[in-house]
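J.: Sequence unavailable; structure follows:
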């Protein structure tokens, strides 16, 4: 599938939703509650400008390279999230009012003044609720990711490696909003954990090397006893995967593209596998190749697979890989996205689950994509503690 078609299949429904949401909210929160021509014009400019600007900010991405442009872009992306929550609460209050009316079998308010009063009440309630949730979500997105300790019993892990700590960073999405300061704070936080190994499981960037290299360079300071490893995610493909692979390797981070390495020493070790992103084929790239990654592995050794998406875990479990570590889902990122993610991915939307003797851990990720908000799916740094199975 051509890249432009893949992007269109994503952007067209998102743009349509945002357009419908802005039109609906202008009608319900401005036109239906105010008779002032000036207020209606101001509301129209606000919603029309917010719609056009938020799309522009999303498309410009990493090219927001001045502080003024970055601040403007950030506000427009926040507007995108605010619109979604205003829409959610307005619909909930509208539907709730209609349900109550039907249950009570009461006629619609006959008085225009009464109807206007109820319309203003719904508008005020939705605005306050939407603004409150959006404010919290924005604060949570920029607040440092919480560190989660995840003990996992890994089959065939040597006793000498009990307590081995693998710190996972996923879905960081460095771009026009998250830049060098965010990177440096995260690196300091990870290094303070003194991990045995660091795994960056894809979607590192949203932009090209010339645009973002000066920010991503901060990951060169990651320190772990057995090194740092990187695998590709779908957004890394959108951003120029070969250039980014070369850049990351130049930072001293090992890139695993459908291959495996041994972690440990002659006395105690396990196999660490890494595959390219599952959906790379949609962009005409070779992508995910589990056969290549597992070629030559011994079945009596412990194994850990780094794979950006939770996809194909049933096959991974069938091949008796002890643990898969993934991201991609963001855990839904923003309510009700977390509930939709549960419907799509099931227990593999976020957290630890298992199939047979194999485990999978899916991180909610460190950053965000689209609106800079996290609601009911906080960002995380996962510290996976390996124990003999």
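T.: It's in. Small disclaimer: the values here were computed from a predicted structure and weren't measured. Numbering: from 1, shown residues only.
J.: Every contact and neighbour count from this point should use C-alpha atoms.
T.: Will do.
J.: if I look at residue 181, how far off is residue 250?
T.: 21 Å (CA to CA, to the nearest Å).
J.: can you give me the helices in the protein?
T.: In the chain, the segments counted as helices under DSSP state H are 3-26, 37-60, 67-104, 112-142, 180-192, 209-216, 234-238, 241-250, 290-294, 313-318, 337-345.
J.: buried set for the first one?
T.: By 16 or more other CA atoms under 10 Å, the buried positions in helix 3-26 come out as 18, 19, 21, 22, 24, 25, 26.
J.: Out of those residues, which comes closest to residue 192?
T.: Within the set of the buried residues of helix 3-26, residue 18 lies nearest residue 192; the separation is 41.3 Å, counting by CA to CA.
J.: which residue sits closest to the residue most central in space within the chain, ignoring its sequence neighbours?
T.: Using CA atoms, centre = their mean, the residue of the chain that lies closest to the mean C-alpha position is residue 330, 3.6 Å off. In space, residue 330 comes closest to residue 364 once its chain neighbours are excluded; the distance is 4.1 Å by CA to CA, 6 or more residues apart in numbering.
J.: residue contacts, that neighbour?
T.: Taking CA atoms under 8 Å, 6 or more residues apart in numbering as the criterion, residue 364 is in contact with 170-171, 327-333, 350-351, 377-380.
J.: Please apply the same query to residue 180.
T.: Taking CA under 8 Å, 6+ apart as the test, what residue 180 contacts is 214, 215, 216, 218.
J.: Residue 133 now?
T.: If you count contacts by CA under 8 Å, 6+ apart, residue 133 has them with 85, 375.
J.: Including distance to residue 384, could the helices of the chain go into CSV?
T.: Converted to CSV, the helices of the chain look like this (distance: least, CA to CA, whole Å):
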stretch, distance to residue 384
helix 3-26, 33
helix 37-60, 33
helix 67-104, 32
helix 112-142, 22
helix 180-192, 13
helix 209-216, 24
helix 234-238, 23
helix 241-250, 23
helix 290-294, 22
helix 313-318, 18
helix 337-345, 21
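J.: deepest of these, which one?
T.: Mean neighbour count, computed with mean count of other CA atoms under 10 Å, is highest for helix 234-238 among the helices of the chain, reaching a mean of 22.
J.: try this one next to it:
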């Protein structure tokens, strides 16, 4: 009960502060009554849709828009609260000063009234995130960015010098609602003319059927050496089905979806590309991440069977926590859930060298700030996934985390735009 009571109290405080801000600007009873009517309607829609989602076990478009409405409505009020709360602290000390400075003054007379200017300032500042959320919902979610990296490796086979990869991740087709924009994004993928396309999981929100209306669109993806894919945590059907039979049937349908698109689905497997007698391995593992809430079916050992020292490996692993998770963290989860798999090594310490790992999963939380020319990026998701977007390197091994193609839950993106990644592999020239 307490876990519900605390959010309700917080929301009530936000609404009261916003109401006081509005009331400081107008006493029109229709506006003030309208404020509370709109508040009740917004929360009513949100809680109704969330109850449907809980019963059905999957996110629908209507649920996404209910979440968007609530966030657009609530987040700006955090700014109003912050400004007015600071003013209230100052008013409190001013009240104490007035009360003790002026004999005979009542408590009510000692309290300064709220200044109209402060309320105007609070509402003006709140308009910025309000506009940002509206942009993110209607424009930002389809504002695809092509991000290019050139990576140098000492052990890249010479035949693959200049080889190009296009990575996409987290399609989440169940959240699509604009065919024209999706077709534009697929055309943008093909415009890169990469040698290979690599997809790193979460093609749907919950069930394989979500992808059916979009198969003809995504089957247009082209690359000389084909397209390879893996599954993400949302692709197994665990969010929609309870019985193992239904989960297995969803898995069968998921394999059919990847095949229909032309994606070669790697289930703890490898594919070997050859040029001029030299090899490059594309490895793909099923979902594996540090969180105990997500399926753990990935196996580096199975995916690297037949791989020998000195060969160049590119790994597709949906969850970036697979790269360097700490075993102690998993052990703590194991105490709560005996089914957690603990014998899967992390990529960083795996006995076979994996030069480049491609992941997704985080979406950059679909919210954050990035200033490329300052090399600055921030999103709240960094406190859950320290490696959450872009390139990372440790001990000569690289991880790239794609910001995602689609959206989940909140149908928008604010500051963290959908990403199509293009990576060019280059052989580092030895200095004589």
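T.: Great, that's in hand. Fair warning: this is a prediction, and the values are worked out from it, not measured in the lab.
J.: follow-up on the earlier one: quick one, which of the helices of the first structure is nearest to residue 388 of the first structure?
T.: Distances from residue 388 of the first structure to each of the helices of the first structure were compared using CA to CA; the shortest belongs to helix 313-318, at 17.7 Å.
J.: list the contacts for the closest residue to residue 138 of the second structure other than its chain neighbours?
T.: Here the nearest residue to residue 138 of the second structure in space, its sequence neighbours aside, is residue 412; by CA to CA, 6+ apart that works out to 7.1 Å. By CA under 8 Å, 6+ apart, residue 412 of the second structure lies in contact with 68, 133, 136, 137, 138, 139, 140, 141, 366.
J.: Tell me how far residue 11 of the first structure lies from residue 17 of the first structure.
T.: Going from residue 11 of the first structure to residue 17 of the first structure by CA to CA gives 10 Å.
J.: Please apply the same query to residue 264 of the first structure.
T.: 50 Å.
J.: Check residue 236 of the first structure too.
T.: As judged by CA to CA, residue 236 of the first structure and residue 17 of the first structure stand 26 Å apart.
J.: cool, and residue 143 of the first structure?
T.: In this view, residue 143 of the first structure and residue 17 of the first structure are 28 Å apart by CA to CA.
J.: same check, this time on residue 388 of the first structure
T.: Applying CA to CA to residue 388 of the first structure and residue 17 of the first structure gives a distance of 49 Å.
J.: Let me see the contact set for whichever residue in the second structure pairs up with residue 170 of the first structure.
T.: Following TM-score structural alignment, the counterpart assigned to residue 170 of the first structure within the second structure is residue 169. Under the criterion of CA under 8 Å, 6+ apart, the contact list for residue 169 of the second structure reads 199, 200, 201, 202, 203, 359, 360, 361, 402, 403, 404, 405.
J.: Restricted to strands, list those.
T.: Judged by DSSP state E, the contacts of residue 169 of the second structure include 199, 359 as members of strands.
J.: how near is the alignment partner in the first structure of residue 38 of the second structure to residue 138 of the first structure?
T.: Aligned counterpart of residue 38 of the second structure in the first structure: residue 46 (TM-score structural alignment). Distance, residue 46 of the first structure to residue 138 of the first structure, using CA to CA: 20 Å.
J.: before we move on, what about residue 196 of the first structure?
T.: The span separating residue 196 of the first structure from residue 138 of the first structure equals 32 Å under the rule CA to CA.
J.: Next, the contact list for the nearest residue to residue 225 of the second structure once chain neighbours are set aside, please.
T.: For residue 225 of the second structure, ignoring the flanking residues on the chain, the nearest one in space by CA to CA, 6+ apart is residue 196 at 5.1 Å. Counting by CA under 8 Å, 6+ apart, residue 196 of the second structure touches 164, 165, 166, 223, 224, 225, 226, 227, 228.
J.: okay, those residues in JSON lines with distance to residue 304 of the second structure and neighbour count next?
T.: Output for the contacts of residue 196 of the second structure, formatted as JSON lines (distance: CA to CA, whole Å; neighbours: other CA atoms under 10 Å):
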{"residue": "164", "distance to residue 304 of the second structure": "22", "neighbour count": "21"}
{"residue": "165", "distance to residue 304 of the second structure": "20", "neighbour count": "23"}
{"residue": "166", "distance to residue 304 of the second structure": "22", "neighbour count": "24"}
{"residue": "223", "distance to residue 304 of the second structure": "24", "neighbour count": "19"}
{"residue": "224", "distance to residue 304 of the second structure": "24", "neighbour count": "10"}
{"residue": "225", "distance to residue 304 of the second structure": "20", "neighbour count": "13"}
{"residue": "226", "distance to residue 304 of the second structure": "20", "neighbour count": "15"}
{"residue": "227", "distance to residue 304 of the second structure": "19", "neighbour count": "22"}
{"residue": "228", "distance to residue 304 of the second structure": "16", "neighbour count": "23"}
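J.: Out of those, which is nearest to residue 78 of the second structure?
T.: If you rank the contacts of residue 196 of the second structure by distance to residue 78 of the second structure using CA to CA, residue 166 comes first, at 39.2 Å.
J.: Looks like that closest one contacts residue 194 (just checking).
T.: Yes: with the criterion set as CA atoms under 8 Å, residue 166 of the second structure and residue 194 qualify as a contacting pair; they are 6.0 Å apart.
J.: Show me the common contact partners of the two, please.
T.: With the criterion set as CA under 8 Å, 6+ apart, the overlap between the contacts of residue 166 of the second structure and residue 194 is residue 422.
J.: Find the residue closest to residue 329 of the second structure in space, skipping its chain neighbours.
T.: The shortest distance from residue 329 of the second structure to any residue other than its chain neighbours is 7.6 Å, reached at residue 290 (CA to CA, 6+ apart).
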